[in-house]
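Asker: Let's see this in three dimensions:
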Amino acid sequence: MAIYDHMAEFHGLPISDCEDFLDGGPVDPASLPAPGAVAWRLRVDPFEESAGPPDVPEEWAGWGEWRKRFARFLDAVDPGGVRALVVGEWGEAYETDAGEPIEAIVEARGRLASLRAVFVGDIVMEEAEISWIQQGRVTDLLAAFPALEELGARGGSELRFEEVRHAGLRRLVVETGGMPAGAVRGVAGSEFPALAHLDLWLGTPNYGGDASVDDLAPILSGERLPALRHLALRNSEIQDAVCAAVASAPVVARLDSLDLSMGVLTDEGASALLTGQPLTHLRRLDLSHNYLSEEMRARLRETLEPAGVELTVDAGGAKGDERWRFVAVGE
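Answerer: Coordinates of the predicted model:
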């Protein structure tokens, strides 16, 4: 499985691309959507020379193309009304990290008074494989925007997530083919009193996913996540060990939904779930893309579905014998 399509919506808003009005001459604001009605996606194509604005301000000298485009965007719309930003390709993402777009957004924080959501790295396979995307220190966005409610990032290479305390964040998604242990520990060590939705793609050591179950312990205790209702720890090569830890994790008792999909899940991990704490309070449990026997799938259905749990337990594209077991999204 790979990511072939760009996001169509973000933060509950349809996404609007900016290329059409950023590559030409003067912009008529009346022709654009209301600033807060859409999530604005800014991207550059590193293999096409942008026409750009006819007159480049002197202060733009030395700026990268994404930063120039962002500056023009801020002049074209009312930035004070912008609620959501999506960072697409900022250059050759396998060679250049996301530092420039992150820095540009942070520097504009005084103009982005209504910003509530940022996604860094809406980049599909044809632009850069997920594990080749050079990320950055995404926690700079949390430090700059105390009212931010949603943060997303795609790509694990050079991903840095420091321990922070953020009172407003409600949704955090990190999509990787390999999430560095340091970044996992940063998330786990952070205090997010309002966070309701946490989704981590842990990945494989082949692409930098070197976290252990011990690194997840603060998340599984739930002590720093009192509002958490959805937990996803997925796309992991150590999915059996993750499931064994989840089976006795205090945080599970107050979840509405649990996602352990996309990983190398075998009967060992599923058995740990069935013999651990009850999961019948969950509304949804996603175990798709698994390497389970038909007997184990039947046991899961017989145990959970009569209690009203919406269970997804199909193989979901996982194939092969134990010599060829892979996470759903790797390279």
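
Asker: When you work out contacts or count neighbours from here on, use the C-alpha atoms and nothing else.
Answerer: OK.

Asker: from memory residue 277 sits against residue 248, does it?
Answerer: Yes: here residue 277 lies in contact with residue 248, judged by CA atoms under 8 Å, at a distance of 5.9 Å.

Asker: more neighbours, the two?
Answerer: Counted by other CA atoms under 10 Å, residue 277 and residue 248 do not tie: residue 248 has more neighbours, with 18 against 15.

Asker: The more buried one is in contact with residue 278, isn't it?
Answerer: No: Residue 248 lies out of contact with residue 278 (CA under 8 Å); the separation is 9.5 Å.

Asker: So residue 122: helix, strand or coil?
Answerer: Following DSSP: H, G, I helix; E, B strand; the rest coil, we place residue 122 in the coil state.

Asker: residues contacting it?
Answerer: With contact taken as CA atoms under 8 Å, 6 or more residues apart in numbering, residue 122 is in contact with 6, 7, 86, 87, 88, 89, 154.

Asker: One more pass at 10 Å, please.
Answerer: With CA atoms under 10 Å, 6 or more residues apart in numbering as the criterion, the residues that contact residue 122 are 3, 5-7, 41-43, 86-90, 130, 152-155.

Asker: One more: residue 102?
Answerer: Contacts were defined as CA under 10 Å, 6+ apart; by that measure residue 102 touches 67, 87, 118, 120, 135, 136, 137, 138, 139, 140, 141.

Asker: Which ones among these lie within helices?
Answerer: Counting by DSSP state H, these place 67, 139, 140, 141 in helices.

Asker: One more sequence to fold, the one below, so I can look at both together:
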Amino acid sequence: MSYYYPSHLTAFHGLPVHGFPTEPDKAGRTSPPAPGSVAWRIGRAYEEDPFEVLWARFRDEVRAEEVTALVVGPWWIDYDEEGIGPVLDSIIADAHRFPALRAVFLADVESEESEISWIKQSEVTRLLRAFPRLTELGMRGAEGLVVEPLLHDGLRTLRVESGGLPRECVRGLSACAFPNLERMELWLGTGWYGGDCRREDIDALLAGLAHSPGLRHLGLQNSDIQNDIAAAVAAAPVVVRLDSLDLSMGALDDEGGEALLSGQPLTHLGSLNLNHHFMSESVVRRLRQSLEPHDVCLTLKPASLRNGQERYVAVSE
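Answerer: The predicted structure follows:
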């Protein structure tokens, strides 16, 4: 089960999220915002048309050439049998009509619509190939997710929220070249829901990020191998360049805390997020003594653990 439930985005790419079609105001008027002033959310409700119909309306009714950010909500009618592939087909086919598009978030879906582990993704790197000037890509869910190696000069921010990110995807990201990447955040999840990556996969990812000299924020979160991730991070040269590091939401305990304490110095960080941890008070105290005098903003809210309960990640099913 999940102990944290992702909710619908209210802002994306620095813009407020606005649904399409535009809902009437209190006076019954529909006055759509300027196309580039919002992140447009396209997703069907139970009574609405199929996604491909909504997409065609959006493409034709909004000045597509001015749209800068797009959020994809639920695309299925009753049950998602095909995954997001057909949605990507529609967006990619119209790529030439969206020259200003810089940010896309795929599957802005709450648990009432679909559990995160049920969301079916696709080969998403073809979206990057279709939009070489895209600067931000986010997504929720990882079933069926495929990451093919590619070079993309535009991408600045990459975020993958999942209850289980397959190791093939992590390896695929390791083989990609994002020379201008500034922020990466991966929810790696648990083996119960497909999150089967291992220490060597994390090592490969960190080595690949050495080719992203502008990287300033790294999140490797929500993992049941959070101790191994902490040990990998404690030895990775890329960490020296970071302003912030997020190892929250996972099963981090004293083993991982000790790895951070005995590894390379982290005193250059502006912030280190270790929320949802299972470390003892003594290790937490030593982390505070090691980092807080250097003005590192350290967040250390522990996870609750009942008698006999095993460590768990914040988001799984």
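
Asker: In the stretch 101-250 of the first structure, mark out all the helices, start to finish.
Answerer: Defined through DSSP state H, counting those that start in this stretch, the helices belonging to the stretch 101-250 of the first structure, from first to last, are 139-144, 181-188, 217-221, 239-246.

Asker: Next, format those helices as CSV and append mean neighbour count.
Answerer: As requested, the helices of the stretch 101-250 of the first structure are arranged in CSV below (neighbours: other CA atoms under 10 Å):
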stretch, mean neighbour count
helix 139-144, 18
helix 181-188, 22
helix 217-221, 19
helix 239-246, 22
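
Asker: So which of the ones you listed is nearest residue 31 of the first structure?
Answerer: helix 139-144 (29.6 Å; CA to CA).

Asker: so the closest one aligns onto which residues of the second structure?
Answerer: The counterpart of helix 139-144 of the first structure in the second structure, using TM-score structural alignment, spans residues 125-130.

Asker: mean shift between the matching stretch and the first structure?
Answerer: For stretch 125-130 of the second structure, the mean distance from the matching residues in the first structure following superposition reads 0.6 Å, by mean CA distance after the TM-score superposition for the first structure.

Asker: from the chain's centre, how far out does that stretch sit?
Answerer: Here stretch 125-130 of the second structure is found 17 Å from its chain centre; the criterion is CA atoms, centre = their mean, to the nearest Å.

Asker: Contacts only, for residue 331 of the first structure.
Answerer: Taking CA under 10 Å, 6+ apart as the criterion, residue 331 of the first structure is in contact with 1-2, 125, 128-132, 176-178, 203-204, 206-207.

Asker: Only the buried subset of the residues you listed, as a ChimeraX command please.
Answerer: With 16 or more other CA atoms under 10 Å as the burial test, the buried ones among the contacts of residue 331 of the first structure are selected in ChimeraX as follows:
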select :125,128,129,130,131,132,176,177,178,203,204,207
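
Asker: Which member of the contacts of residue 331 of the first structure is positioned nearest residue 295 of the first structure?
Answerer: Distance to residue 295 of the first structure across the contacts of residue 331 of the first structure (CA to CA) is lowest for residue 1, with 25.5 Å.

Asker: Wait, that closest one touches residue 263, no?
Answerer: No: taking contacts as CA atoms under 10 Å, residue 1 of the first structure lies outside contact range of residue 263: 11.7 Å.

Asker: can you list residues touching both of those two?
Answerer: Shared contacts of residue 1 of the first structure and residue 263 (CA under 10 Å, 6+ apart): 318, 327, 328, 329.

Asker: Pipe those residues into TSV and attach secondary structure and distance to residue 237 of the first structure per row.
Answerer: TSV is the format used below for these (DSSP: H, G, I helix; E, B strand; the rest coil; distance: CA to CA, whole Å):
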residue	secondary structure	distance to residue 237 of the first structure
318	coil	13
327	coil	6
328	coil	10
329	coil	11
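
Asker: possible to save those as TSV with neighbour count and distance to residue 271 of the first structure?
Answerer: Shown next, in TSV, are those (neighbours: other CA atoms under 10 Å; distance: CA to CA, whole Å):
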residue	neighbour count	distance to residue 271 of the first structure
318	22	19
327	26	19
328	24	21
329	24	24
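
Asker: Which members of the residues you listed are the farthest-apart pair?
Answerer: Distance extremes for these: the farthest pair is 318 and 329 at 11.0 Å, using CA to CA.

Asker: overlap in contacts of these two?
Answerer: When contacts are counted by CA under 10 Å, 6+ apart, residue 318 of the first structure and residue 329 are jointly contacted by 1, 262, 263.

Asker: Now intersect the residues you listed with the helices, please.
Answerer: When DSSP H is applied, those are split such that none fall in helices.

Asker: List just the nearest of these to residue 71 of the first structure.
Answerer: For these, the minimum distance to residue 71 of the first structure (CA to CA) is 35.7 Å, reached by residue 1.

Asker: and that closest one, how far is that from residue 204 of the first structure?
Answerer: Separation of residue 1 of the first structure from residue 204 of the first structure (CA to CA, to the nearest Å) stands at 14 Å.

Asker: Just give me the match in the second structure for residue 254 of the first structure.
Answerer: For residue 254 of the first structure, the aligned position in the second structure is residue 241, judged by TM-score structural alignment.

Asker: okay, now that match: neighbour count?
Answerer: Other residues within reach of residue 241 of the second structure by the criterion other CA under 10 Å amount to 15.

Asker: for residue 105 of the second structure, same thing?
Answerer: Using other CA under 10 Å, residue 105 of the second structure is surrounded by 23 other residues.

Asker: mind checking the SS state of the nearest residue to residue 318 of the first structure once chain neighbours are set aside?
Answerer: Beyond its immediate neighbours in the sequence, the residue positioned closest to residue 318 of the first structure (CA to CA, 6 or more residues apart in numbering) is residue 289, lying 5.1 Å away. Judged by three-state DSSP, the three-state class of residue 289 of the first structure is coil.

Asker: The stretch 201-317 of the second structure: strands as residue ranges?
Answerer: For the stretch 201-317 of the second structure, the strands identified by DSSP state E, counting those that start in this stretch occupy 217-223, 244-246, 271-273, 297-299, in order along the chain.

Asker: If you could redo that for the stretch 51-200 of the second structure, that was the one I meant.
Answerer: Taking DSSP E, counting those that start in this stretch as the test, the strands found in the stretch 51-200 of the second structure are 69-72, 103-106, 136-140, 157-161, 183-189.
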